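> only geometry, no sequence info:
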């Protein structure tokens, strides 16, 4: 019997991570990425991730090879056959871009259509769909293969059957889900960005060095990672985009600090560029 098909739109960090866990869970995965170089890089990243999992004893070489064999990349949604079980949109956090992708993806008639948005209203995204009852948010966390949480976001039109399908998918992907109702930033981003922005303001005000601010949270509050290191891992550009979305929804309490805006303009985006609040080499903090 052919494996169920799951389509991920967007071959960036999050899209590749979603493809990894889906292929590992037995889905035949089609990763849609318009940039051939990025598509190739995503496949190589996932190949390396499976090799590492084999080396760590977390999977077998045969299972890793089988998962990689279930993954293929395509350059457009037009190359995807109709009626996949699931389509997950994972393109950058821009409302109109996501709407455009979701409108096109809906024409494939998937059993479940979802967005991996971390902050944009599911109702605003679903407003352009003909069947918003079959649409919800599936907010994965980075790195997808390591983070247990999956935030399922119910839009104003999301049906009970869609909610149940999303919960079943979360379990199949090995995730521990929470269900939240639609609001900009949902639960996780609204809380996480609040802490991250305040930590950046503290750096801006000269309260303490980034490492000391982070240590205060890891040792004093048992956070596994400080808010500034997490900002580097997530990407300062992503933090800025989410802050701007939340500012529009909730006002200036989410206004991005000038330091964040300046660092993004300078290309200091965190781990992916090698420099943020910390210096990174080969994906690891150089001072760690």
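Structure's in. What do you need? Nothing here was measured: the structure is a model prediction, and the numbers come from that model.

> every contact and neighbour count from this point should use C-alpha atoms.
Noted.

> where along this structure do the helices fall?
In the chain, the helices defined using DSSP state H lie at 13-24, 36-55, 61-69, 95-106, 122-126, 160-172, 188-204, 210-220, 227-234, 236-250, 258-265.

> could those go into CSV alongside mean neighbour count and distance to residue 281?
Formatted as CSV, these follow (neighbours: other CA atoms under 10 Å; distance: least, CA to CA, whole Å):
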stretch, mean neighbour count, distance to residue 281
helix 13-24, 25, 17
helix 36-55, 16, 16
helix 61-69, 16, 27
helix 95-106, 17, 32
helix 122-126, 23, 36
helix 160-172, 17, 33
helix 188-204, 18, 22
helix 210-220, 15, 17
helix 227-234, 23, 12
helix 236-250, 20, 17
helix 258-265, 15, 18
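
> dropping in the other structure now:
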């Protein structure tokens, strides 16, 4: 079986949260019919609200017209039934970053998806090989790690599992590029390229602030002015979500050892419920 981009018309997305709704929006923007699935109707509705807000901003920026935005929304359908993904040519899983959750989803997808369907996971740190092993077709499973926020960020990390077929890798690259993205490839090692480098950068920025090297503002300013990045490490941590940063760093620590030990202040913030933009307070206050 040889898969190609021209065999993809219908896209399934598992998870209607920040990443899932973003992937659904971008796929629909580029002409694909999308089925967005989550476990509860409320989550699906929240996903559509997120998409509507994002499209409204794009219309306000004159990136899209109102009719184009309406067409994007019309190409996305929502469901709580996994069986509704049976006619999808590629399914991108964007559920909780927990290995057991993802393995359960892929075992279920293995039962309901046609053999030619490409099964992709948006995981940022977990093993593609371990996720793929929950299926009877590990050659069809690939990592397709979109960056947050998906409608804005240009990069997509394509990750090769131990048994990922070459044609599946080609389709993953081609699909992401057809969504206006640029891709790079990583082997199935902890954190891949992006988070293996990004998380210790964020973690060390938090340590520098906690140890009094500089104020949080100067830590961020120093990195923006010194390295030409758009956000400093503490700003970016708030944007990503401190709980997500902690979880990713703990995964890397477990796999790679002490150099990835989470900063004490990061753990304390998460325990206090100050998770960044999504809770209104992290290292900074947010409206």
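Right, received. Where do you want to start? Keep in mind the model is a prediction, meaning the values are calculated, not measured.

> could I get the TM-score for this pair?
A TM-score of 0.94 describes the superposed chains when it is computed by TM-score structural alignment, normalised by the length of the second structure; 278 aligned residues with a CA RMSD of 1.2 Å.

> CSV for the helices of the first structure, including distance to residue 5 of the first structure?
Listed next are the helices of the first structure as CSV, based on distance: least, CA to CA, whole Å:
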stretch, distance to residue 5 of the first structure
helix 13-24, 9
helix 36-55, 18
helix 61-69, 13
helix 95-106, 14
helix 122-126, 22
helix 160-172, 12
helix 188-204, 29
helix 210-220, 40
helix 227-234, 28
helix 236-250, 29
helix 258-265, 37
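
> residue 141 of the first structure: which of these is closest?
helix 13-24 (7.8 Å; CA to CA).

> got the contact list for that closest one?
Applying CA atoms under 8 Å, 6 or more residues apart in numbering, the external contacts of helix 13-24 of the first structure come out as 6, 8-10, 28-31, 42-43, 46, 64, 67-68, 70-71, 89-91, 140-145, 173.

> now stretch 131-149 of the first structure
In contact with stretch 131-149 of the first structure (CA under 8 Å, 6+ apart) are residues 13-14, 17-18, 20-21, 88, 111-118, 122, 126, 150-155, 157-159, 162-163, 166, 174-178, 234.

> which stretch of the second structure lines up against that stretch?
The alignment of stretch 131-149 of the first structure onto the second structure (TM-score structural alignment) spans residues 137-155.

> next: stretch 238-245 of the first structure.
Here stretch 238-245 of the first structure aligns to the second structure at residues 244-251, judged by TM-score structural alignment.

> how big's the offset between that stretch and the first structure?
Here the mean offset of stretch 244-251 of the second structure against the first structure after fitting is 0.6 Å, by mean CA distance after the TM-score superposition for the first structure.

> is it true that residue 113 of the second structure touches residue 86?
Yes: with contacts counted by CA atoms under 8 Å, residue 113 of the second structure reaches residue 86, the gap being 4.9 Å.

> and those two? which has more neighbours close in?
Using other CA atoms under 10 Å, the more surrounded residue of residue 113 of the second structure and residue 86 is residue 113, with 22 against 16.

> separation between that one and residue 281 of the second structure?
Note on residue 113 of the second structure: its distance to residue 281 of the second structure, by CA to CA, to the nearest Å, is 41 Å.

> and residue 229 of the second structure, how many neighbours?
Counted by other CA under 10 Å, the residues lying close to residue 229 of the second structure total 12.

> nearest spatial neighbour of the equivalent of it over in the first structure, skipping sequence neighbours?
In the first structure, the residue paired with residue 229 of the second structure according to TM-score structural alignment is residue 223. Nearest non-adjacent residue to residue 223 of the first structure, counting by CA to CA, 6 or more residues apart in numbering: residue 217, 5.8 Å away.

> spit out the contact partners of the one you found.
So residue 217 of the first structure contacts 223, 225-227 (CA under 8 Å, 6+ apart).

> so which of the residues you listed comes closest to residue 96 of the first structure?
residue 227 (29.3 Å).

> that closest one reaches residue 214, doesn't it?
Yes: contact criterion CA under 8 Å: residue 227 of the first structure and residue 214 qualify, at 6.1 Å.

> ok, residue 109 of the first structure touching residue 83?
Yes: with contact defined as CA under 8 Å, residue 109 of the first structure reaches residue 83; the gap is 4.8 Å.

> residue 118 of the second structure maps to what in the first structure?
Mapped onto the first structure by TM-score structural alignment, residue 118 of the second structure lines up with residue 112.

> and residue 210 of the second structure, by the same measure?
Residue 210 of the second structure maps onto residue 204 in the first structure, by TM-score structural alignment.

> from residue 57 of the first structure, how far off is that match?
Here residue 204 of the first structure is placed at a distance of 44 Å from residue 57 of the first structure (CA to CA).

> equivalent analysis for residue 102 of the first structure, please.
38 Å.

> residues touching the nearest residue to residue 202 of the second structure once chain neighbours are set aside, list them.
Using CA to CA, 6+ apart and skipping the chain neighbours, the partner closest in space to residue 202 of the second structure is residue 233 (4.6 Å). By CA under 8 Å, 6+ apart, residue 233 of the second structure lies in contact with 201-203, 205-206, 219-220, 223.

> what of residue 12 of the second structure?
Counting by CA under 8 Å, 6+ apart, the residues that residue 12 of the second structure touches are 34-37, 85, 88-92.

> again, 7 Å this time
34-36, 85, 88, 90-92 (CA atoms under 7 Å, 6 or more residues apart in numbering).

> counterpart of it in the first structure?
Checking TM-score structural alignment: residue 12 of the second structure goes with residue 7.

> for residue 97 of the second structure, same thing?
So residue 97 of the second structure corresponds to residue 93, using TM-score structural alignment.

> what distance do you get for that match to residue 250 of the first structure?
Distance of residue 93 of the first structure to residue 250 of the first structure, given as CA to CA: 18 Å.

> what is the neighbour count of the aligned partner of residue 37 of the second structure in the first structure?
Under the alignment (TM-score structural alignment), residue 37 of the second structure pairs with residue 32 of the first structure. Close neighbours of residue 32 of the first structure, defined as other CA under 10 Å, add up to 25.

> have a look at how far, on average, stretch 43-52 of the second structure is from the first structure.
Counting by mean CA distance after the TM-score superposition for the first structure, stretch 43-52 of the second structure comes out at 1.4 Å.

> and for residue 270 of the second structure, nearest residue in space, chain neighbours not counted?
Once flanking residues are discounted, residue 270 of the second structure sits nearest to residue 243: 5.7 Å by CA to CA, 6+ apart.

> quick one: that neighbour and residue 269 touch, right?
No: counting by CA atoms under 7 Å, residue 243 of the second structure stays clear of residue 269, with 8.6 Å between them.

> what's the overlap in contacts for these two?
residue 275.

> got CSV for the contacts of residue 217 of the first structure, with distance to residue 190 of the first structure too?
As requested, those are exported to CSV (distance: CA to CA, whole Å):
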residue, distance to residue 190 of the first structure
223, 17
225, 17
226, 16
227, 13
